[in-house]
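J.: the sequence and its predicted three-dimensional model are supplied below.
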Amino acid sequence: MTEFWQQEMAKTVDELETPMVLVHRAKLEQNVREMAEFAREHGVRLRPHLKTHKTWEIAELQLAAGAVGLTCAKLGEATVFLERGARDVLVAYPLVGPKIRRLFELMAQYPQAVLQTLTAELAHAQALSEAAVAQGVQLKVWLKVDSGLKRVGVEPGERAAQLFREMAQLPGLDVQGFLTHAGHAYGAQTPEQVRAIGEYEAHCLLETMALVQSQGEIQSQKQNASSLAVSVGSTPTVRISGAVSGVTEIRPGNYVFCDATQIRLGVVRPERVSLRVLSRVVSRPAGDRIVIDAGAKTLALDRGAHGSDALQGYGLIVGHEHAVIERLSEEHGVVRIPTDSHIRVGDVLEIIPNHSCPVANLTDHLTVLNHDGSLSVWSVIARGQTI
């Protein structure tokens, strides 16, 4: 374990139970504060994605810093946070089948809250419209545009503009504007590529909106086309796309923790990563190999977000740049080390995971290193939500 973190901690290393998912509160709060300051500086709303941390304590920090609401991917996640007091939640995922019914049940259960969702296809928008009319409510909905990830989303430009016009005519829908996620930035090889992706992320939405605005008043809505919102997400690109004039909302998630992927992309330096995994060496069966007690059930099997395979191993061992976590089984991590390494059985290693989001989702709680060196426990209340 690095001397910096060890000096701040009231407990000794020998007292630590491992593997431990540890969050440095001061670094976490700095990350939260700086993103909120960025949003204020550029006049955009901040609606952070909960998928990274899934904890109420961090959501409270984000809301207190100025977030206008929260973003999630599952109705189960939305339910957990609505139960805790969230009042504006965007479910940024296409809800189909019985999930449409469940969405409106949640709206009825929490009438004081605003629930929003997205669509990228006319048939799906029509299904949402029919359900909204049947319930006698107006549903806030966003049009998801594909800015290059090639996942969910309609092609930007005239195709998206035409779909927006058709959606605007549907009763029961209050179309907010355009939304995208440039997740393919995680596969970028250089900061220049990240910048190009972030710029296109914003401009493809703004150009699509301009096509809609050229049609003038949207007859079936009370709002004018000029008031449409433009929402971008993705931690690697948010400080690029979020700074483009005309963008009105940002939805980063990973920024609260960051990870080895953000380091590789040049988004942050290692010292800004607020989440680490502490793991103890349980065996050194050979001079060039150790085994640690953090396996796939702790570190996850990601080699990088969105299918990127650009990272070596399954996390960065801080202070041991030549050590590589080569293999993971469920409870074991096999690490290649130099034969002259001084690592011994019983040593606690500090690991920056490749992707912090699944690491948080794999644990029941986060151990938080407070400002005074004490440790607190924050429950990951929305982990494991599958529906």
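T.: Arrived safely, thanks for sending. Numbering: from 1, shown residues only.
J.: switch to C-alpha atoms for all contacts and neighbour counts from now on
T.: Noted.
J.: could you pull out the buried residues of stretch 287-294?
T.: Neighbour counts over stretch 287-294 (16 or more other Cα atoms under 10 Å) mark 289-294 as buried.
J.: pick the one among those residues closest to E77.
T.: Nearest to E77 among the buried residues of stretch 287-294 is A294, at 26.4 Å by Cα to Cα.
J.: which of the buried residues of stretch 287-294 lies closest to T339?
T.: Scanning the buried residues of stretch 287-294 for proximity to T339, where the rule is Cα to Cα, the winner is R289, at 8.1 Å.
J.: could you find the closest non-adjacent residue to the closest one?
T.: Computed as Cα to Cα, 6 or more residues apart in numbering, the closest residue to R289 that is not its neighbour in sequence is R336, at 4.7 Å.
J.: residues in contact with that neighbour?
T.: R336 makes contact with 288-290, 323-326, according to Cα atoms under 8 Å, 6 or more residues apart in numbering.
J.: how much space separates V89 from K74?
T.: 11 Å (Cα to Cα, to the nearest Å).
J.: quick one: the strands in the stretch 101-250 of the chain?
T.: Taking DSSP state E, counting those that start in this stretch, the strands of the stretch 101-250 of the chain run over residues 114-119, 139-144, 173-179, 229-233, 249-251.
J.: putting a second one here so we can go through both:
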Amino acid sequence: MDWYRIANVETLDTPALVVFPERVKENIRAAIAMTGSADRLRPHVKTHKSPDCTRLQLAAGITRFKCATIAEAEMLAIEGAPDVLLAYQPIGPKAERFAQLIRKYPATLFSCLIDNPDAATAMAKTFAGAGLDVPVYLDINVGMDRTGIAPGDEAIQLYQLAAETKGITPVGLHAYDGHIRDADVAERTRKCDEGFAKVEALRESIGAIAGVKAARMTIVAGGSPTFPVHAKRAAIADDGARTPSAPVQCSPGTFVYWDKGYGDGFPDQPFQPAALVVSRVISKRSGTRLCLDLGHKSIAAENELSRRVFFLNGPDLKPIGQSEEHLVVETDAAAMCRVGDVFYGVPYHVCPTVALYDRAVTVEDGRVTGSWKNIARDRVLTI
């Protein structure tokens, strides 16, 4: 039987997000093998948003995590994650919420990003007022051009400001290079190394000016596309020698579930799809058309129509229209399909697809066995 088929699929209401825990475990093992040690990983939890998936990562020896929202940070703390980086600059009410989070979960070491002196000063005032000294990473713009400060004099000045300001303490650099998505591995590596060289140079400059040993300044780098490049980086020891235990922490996120977009774009990576959307035919249209129950509310719709879902058992299904609850597809095999037939789809972008579901149904040994709640899809848990 095909790996994805569910023997008791008649018990599954659709549309549904389903996960395969054994495949998730294999993806986690593959990520650790690529870095050589769980200590090298700081996976982003934005993809799965799940306490259950977090527990699998903790059980595999991963102790450092990255997240994008206060809710994701709280989910990690609830599960006992020792070290959590909020990869965001908490502005306005978020700074106060972050301070509350730190006070509520003292067993977790929390940190966040800064990329602007005014924001850093405001955050520090909030944290100091709460009696906290929060570790911060300088968010460095290496070409993504979304957030971050350019590597150079202004970044050095921001580091010095943070070092001198009560309420925050700079501990490292954060460099997300999500804009590098070349299918050619050599070109992707070249661009990644070119951007990272600027980050390493900045680390050395800060060390020279601030009197900090550069080797002790952690760099959190990359996402899924450049993960294999950063995974191979070696450390710089205090004596200048290269050592295996690098202070470069890799932060992929999609690897746990993987998806069609990254699978097609980066076939050099060993991960396998571990989350699918399951849909049923709900209506037969004219000779070559079917309507499935997979609308905008059930699959990430930011890509153009042909790049939202790929059906494993219907690779010739061509989406031609979608609305909130419906997906119309065209296929020469429509006459052989019946209302109620099941199709198994790999999302092109799994992260925002997961956020559309409050839970993922688990499938083990080919059968529906339970569910994982995606609790961090909510913006607020308790704080």
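T.: Done, it's in. This structure is a prediction, so every number in the text was calculated from the model and none was measured.
J.: shared with structure 2, which of the contacts of R336 of structure 1?
T.: Retained contacts for the contacts of R336 of structure 1 in structure 2, judged by both residues aligned by TM-score structural alignment, their matches' Cα atoms under 8 Å, are 288-290, 323-326.
J.: which of the residues you listed fall in strands?
T.: Using DSSP state E, 289-290, 324-326 are the members of the kept ones among the contacts of R336 of structure 1 that sit in strands.
J.: re the thing from before, let me have the buried residues of stretch 287-294 of structure 1 in a markdown table, extended by distance to Q62 of structure 1.
T.: Listed next are these as a markdown table, based on distance: Cα to Cα, whole Å:
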| residue | distance to Q62 of structure 1 |
| --- | --- |
| R289 | 42 |
| I290 | 39 |
| V291 | 37 |
| I292 | 34 |
| D293 | 33 |
| A294 | 30 |
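J.: ok, those residues vs R276 of structure 1, which is closest?
T.: Checking the buried residues of stretch 287-294 of structure 1 against R276 of structure 1 with Cα to Cα, the nearest one is A294 at 11.8 Å.
J.: rewinding a little: out of the strands of the stretch 101-250 of structure 1, flag the one nearest V194 of structure 1.
T.: strand 229-233 (13.1 Å).
J.: how big's the offset between that closest one and structure 2?
T.: On superposition with structure 2, the mean distance recorded for strand 229-233 of structure 1 (mean Cα distance after the TM-score superposition for structure 1) is 1.1 Å.
J.: what stretch of structure 2 does that strand fall on?
T.: The aligned range for strand 229-233 of structure 1 in structure 2 is 218-222, by TM-score structural alignment.
J.: so how far is the matching stretch from its chain's centroid?
T.: Here stretch 218-222 of structure 2 is found 14 Å from its chain centre; the criterion is Cα atoms, centre = their mean, to the nearest Å.
J.: again, but for stretch 36-53 of structure 1
T.: On Cα atoms, centre = their mean, the centre of stretch 36-53 of structure 1 falls 11 Å from that of its chain.
J.: okay, buried residues for it please.
T.: Neighbour-count burial for stretch 36-53 of structure 1, counted by 16+ other Cα under 10 Å, picks out 36, 38-39, 42-53.
J.: list the contacts of the match of strand 229-233 of structure 1.
T.: Taking Cα under 8 Å, 6+ apart as the rule, stretch 218-222 of structure 2 contacts 42, 171-178, 230, 247-252.
J.: cutoff 10 Å now
T.: For stretch 218-222 of structure 2, contacts defined as Cα atoms under 10 Å, 6 or more residues apart in numbering pick out 40-42, 66, 85, 87, 137-140, 171-180, 192, 196, 199-200, 203, 227-231, 235, 246-253.
J.: in structure 1, what residue corresponds to D52 of structure 2?
T.: So, by TM-score structural alignment, D52 of structure 2 is matched to E57.
J.: go on, H179 of structure 2?
T.: Under TM-score structural alignment, H179 of structure 2 pairs with H184 in structure 1.
J.: just give me the neighbour total for that match.
T.: Neighbourhood size, H184 of structure 1 [other Cα atoms under 10 Å]: 20.
J.: re the thing from before, what's the helix or strand the match of D52 of structure 2 falls within packed up against?
T.: E57 of structure 1 is part of helix 56-64 when elements are defined by DSSP states H and E. Packing contacts for helix 56-64 of structure 1, counted by 3 or more Cα pairs under 10 Å, 6 or more residues apart in numbering; DSSP states H and E, involve helix 25-42, strand 70-72, helix 75-84, strand 375-379.
J.: mean shift between it and structure 2?
T.: With mean Cα distance after the TM-score superposition for structure 1, helix 56-64 of structure 1 departs from structure 2 by a mean of 0.8 Å once superposed.
J.: what residues of that helix count as buried?
T.: Buried residues in helix 56-64 of structure 1 (16+ other Cα under 10 Å): 56, 58-59, 62-63.
J.: burial measure for K166 of structure 2, as a count.
T.: Applying other Cα under 10 Å, we find 18 other residues in the vicinity of K166 of structure 2.
J.: go through the strands of the stretch 101-250 of structure 1 and pick out the most buried.
T.: With neighbours taken as mean count of other Cα atoms under 10 Å, those reach their highest mean count in strand 249-251, at a mean of 26.
J.: what sits up against it?
T.: 35, 39, 42-50, 67-72, 92, 179-181, 229-235, 238-239, 241-243.
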